[in-house]
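Asks: Structure for this input, please:
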Amino acid sequence: MTLLKMKLLAASFLLTQIANTATATSITLPSNDTTGINRNMPGQVSFVPGIGTNGKYAPGSTNHFSFNVIGGDNGGVDGFELGTIFNINRQHVQSAQIAGIFNQVGGRVQGFQIAGIFNRVQQSMTAVQLAGITNLVGGPVKGVQVAGVFNEVQQSVNGAQISGVANIAKGPLTGIQITGVYNQLTDSLNGTQVAGITNIVNGPVKGIQISGIASVARKEVNGVQIAGIVNYAKNLKGVQIGLVNIADSTSGYSIGLINISPQSFYRVAVYANEMMNTNVAFKSGTPRIYGILLSGANFSNDKKMYSFGAGIGKEFSLGKSKMFTLNPELTSQYLYTGTWTFENTLNRIQANVHVKLGKYVSVFAGPAFSVLHSDQDVATTGYKLHPVSSNYHVFKLWDNTTAWFGWNAGITIF
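Replies: Model prediction:
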């Protein structure tokens, strides 16, 4: 056989092995294989599967040292294996395995597994997996998975999954998942999930979910959910922080602009204060804590002012009848005074006493304390320069920051 024919045969065999490995669902030895199962060898060198120092006994040999010039198909490793392209082991691997493209192990891995493209382990993995694209494990993981794109574990994870795009575990996770896009657990979370876009847990959550867009827990949350837009929990016993918070039932705290649950109320308040003669606020949440969206305007020919902002509040019952309540609230608003050039930020604490006139209507009034940071020193024609007159004894806190005591009074419906 000429050298050229040998090269073509080796290349054809290599491509076949890679294709079969990438699509295989399992690797097991045939029951009639008698090629030296469980042979312990000090080491082996192979060019491609079938061409190496262990010859036909390679699939049943466990090697302390294994070097595959292109790739190898061996029984197992109890030491160190290096393959410039790929490593295939039908049984277990211990200590370290490194491949330029992929590692495929039919048993368990204990130690380090590093591949340029992907690692695949049919049984358990203990220690560390590093892959340029994907790590796949058919059993439980105790340790760390790091992949440029994707990690998937068919059973439990006790440790960490870190990836550029997605992490999936089909059992409970104790530890942490970190990804650029998407985390998913089909069982429970006892630890932390961090995702650039979405976290999903089908079981109970004890720990923290943090996401750029959405955090979802389809059972109980006894911890914290933080999302840039929306949080969902079937049963909230902890804290949700997001623009929109949804819970099928709650004994915890939802902190956001819109909070939705069977225990939530939805109210609209129309009121006046020392700054503006017309204000409207939408409040949603529970008496434990609720979110506020608000806007205001001072309708006047020469002293106009507009505002918009958000805040949080809490309701305390005053007496058993619940006819009277005390509602302390904290809000932050931007004040528009005819131009967007200047910074006019108002932070306000108010404590309103509500008197219920019926099931859906209450009136309220109370004191307020305001802190204004403004770098505007020239009035715009037709607009106020400062929210209040000197009658309110405005005092200076520091440069561009003033404060005063004021009031609120209005009516709430629903």
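
Asks: hey, let's count contacts and neighbours off CA atoms from now on
Replies: Noted.

Asks: which ones are touching Gly212?
Replies: Neighbour list for Gly212: Ala195, Gly196, Ile197, Thr198, Ala227, Gly228, Ile229 [criterion: C-alpha atoms under 8 Å, 6 or more residues apart in numbering].

Asks: to compare against the first, here's another:
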Amino acid sequence: MNFNLYKDSILLTILKIWTFFLIVFASTNSYAQSDRARTNIGLVYPLSSNGTQAPRDTNSFSLNLIAGVSAAERGVSLAGFSNIVHHDTRGLQVAGFSNHIGGNAGGTMFAGFLNTYGSGNSVAVAGFANIARSSSGAQIAGFLNKGGNVSSLQIAGFLNIASNVKGVQIAGFMNVAKKVKGSQIGFINIADSAGTQVGIINIAKNGEKGISATIDENQTTILAFRSGGKTLYGIIGIGYNFNNKREKYAYEAGIGAHVLKIQSFRLNAELVGGGLESLKGEENYSKSSFRLIPAFRITPSIEIFGGPSINYINTDTEEGRKLTKKYISSWTRNNGRDLYGFYFGYNAGIQVLF
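Replies: Predicted coordinates:
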């Protein structure tokens, strides 16, 4: 069998079926009143049952092989590439690439790449981005959500942007807003004023920020930036180990909480991960710590702190082994090359608040 002839036959059959639907629905709609919702079947504007009238029609159902255009949609809209609606929608809009709604998107939108709309009170899901002037519904995107005034939920793989947020922003990297009455969850959270920020770097005018210098049981010193709100804060820092000759460059990141506050005294709990690097090889020393740290504010902007920690380490270097003498529990793998262990330590330092 000739494959090309077989393929051409299938394509011709599909085209005949699609032409039949166009003729049937065009003849049906030709008797429709202009003020009632129509059914639109097409290939791409104006090759559809609504023809050149399509931009002025309101549809109860739309199916376009490539792209459709309408004034409004009141049901289901399906397009292989794009749905373009000048005014409002209700129901479901699904497009292989993009949905573009000029007014209020009252239904649910799914797009392989992009959803753009004036306002929305339902759910918008896009492979890349959702962009709206305001959104009282949910925005879920692989990369970016831009929602104006958001009163529900934004979830993005990389970035969320909003003016005022009364719901939750969750991003793989950064959340940006002006006024947040809900929560921001991401690596970096930025707001003029914020409710709850959960991240490593949290910037808000009504939040607390500080630069600290610390030392631990291994003689690792860290210069860190702590930032957050009334309860939760983030930690990120770099430093130097004075015991080692190779793995001497230090880093850490984590989250903390003010679990108790009494005037100038605070009790902080921190969960931090970090390690030591030589920057020249594949040696590994990683460390995870839980710290319980009393802190005393000796002036309005200076705080001293120090307390015990329980630590878990993983190392495959001689320098890493020598840093700790006593373990609560330890074990080895790979014929003794990799060492794992739990031990008690401490962390102490001073912090300048601003």
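
Asks: Phe344 of the second structure maps to what in the first structure?
Replies: The equivalent of Phe344 of the second structure in the first structure is Phe405 (alignment by TM-score structural alignment).

Asks: returning to what we had before: nearest to Leu357 of the first structure among the contacts of Gly212 of the first structure?
Replies: Ile229 (35.8 Å; C-alpha to C-alpha).

Asks: surely the closest one meets Val244?
Replies: Yes: taking contacts as C-alpha atoms under 8 Å, Ile229 of the first structure lies within contact range of Val244: 6.0 Å.

Asks: the more surrounded of these two?
Replies: Val244 (21 against 17; other C-alpha atoms under 10 Å).

Asks: show me the contacts for whatever residue of the second structure lines up with that one.
Replies: Alignment note (TM-score structural alignment): Val244 of the first structure maps to Ile188 of the second structure. Contacts for Ile188 of the second structure (C-alpha under 8 Å, 6+ apart) come out as Phe173, Met174, Asn175, Gly199, Ile200, Ile201, Asn202, Ile203.

Asks: rerun that using 10 Å as the cut-off
Replies: Counting by C-alpha atoms under 10 Å, 6 or more residues apart in numbering, Ile188 of the second structure makes contact with 159, 171-176, 197-203, 234.

Asks: now do Ala269 of the first structure
Replies: Here Ala269 of the first structure is in contact with 279-283, 294, 361-364, 409-414 (criterion: C-alpha under 10 Å, 6+ apart).

Asks: Now, of those residues, which are buried?
Replies: 279-283, 294, 361-364, 409-412 (16 or more other C-alpha atoms under 10 Å).

Asks: export those to TSV and tack on distance to Gln97 of the first structure and secondary structure?
Replies: Shown next, in TSV, are these (distance: C-alpha to C-alpha, whole Å; DSSP: H, G, I helix; E, B strand; the rest coil):
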residue	distance to Gln97 of the first structure	secondary structure
Asn279	67	strand
Val280	65	strand
Ala281	62	strand
Phe282	60	strand
Lys283	58	strand
Leu294	60	strand
Val361	71	strand
Ser362	71	strand
Val363	73	strand
Phe364	71	strand
Ala409	72	strand
Gly410	72	strand
Ile411	71	strand
Thr412	68	strand
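
Asks: quick one: which of the residues you listed is nearest to Asn74 of the first structure?
Replies: Of all those, Asn74 of the first structure sits closest to Lys283, with 66.5 Å by C-alpha to C-alpha.

Asks: how close does that closest one get to Leu346 of the first structure?
Replies: Distance, Lys283 of the first structure to Leu346 of the first structure, by C-alpha to C-alpha, to the nearest Å: 19 Å.

Asks: swap in Glu315 of the first structure?
Replies: Counting by C-alpha to C-alpha - Glu315 of the first structure and Leu346 of the first structure are separated by 23 Å.

Asks: quick one, which of those two is more surrounded?
Replies: Just comparing Glu315 of the first structure and Leu346: by other C-alpha under 10 Å the higher neighbour count belongs to Leu346, 22 against 19.

Asks: what residue of the second structure takes the place of the more buried one?
Replies: Checking with TM-score structural alignment, Leu346 of the first structure has Lys287 as its match.

Asks: sorry, back to before: for the match of Phe344 of the second structure, what is the enclosing helix or strand?
Replies: According to DSSP states H and E, Phe405 of the first structure maps onto strand 401-413.

Asks: number of nearby residues for Asn145 of the second structure?
Replies: 32.

Asks: Tell me which residues touch it, please.
Replies: For Asn145 of the second structure, the contacting residues are 114-115, 124-126, 128-132, 138-139, 154-162, 169, 171, 175, by C-alpha under 10 Å, 6+ apart.

Asks: what about the equivalent of Val205 of the first structure over in the second structure, how many neighbours?
Replies: Counting by TM-score structural alignment, Val205 of the first structure lines up with Ser151 in the second structure. If you count neighbours by other C-alpha under 10 Å, Ser151 of the second structure ends up with 21.

Asks: So Ser151 of the second structure sits against Ser122, correct?
Replies: No: if you go by C-alpha atoms under 10 Å, Ser151 of the second structure and Ser122 don't touch, sitting 11.1 Å apart.

Asks: intersection of neighbour lists for these two?
Replies: Ser135, Ser136, Gly137, Ala138.

Asks: Quickly note the distance from the first one to Asn218 of the second structure.
Replies: Yep, that's Ser135 of the second structure we're talking about. Separation of Ser135 of the second structure from Asn218 of the second structure (C-alpha to C-alpha): 50 Å.
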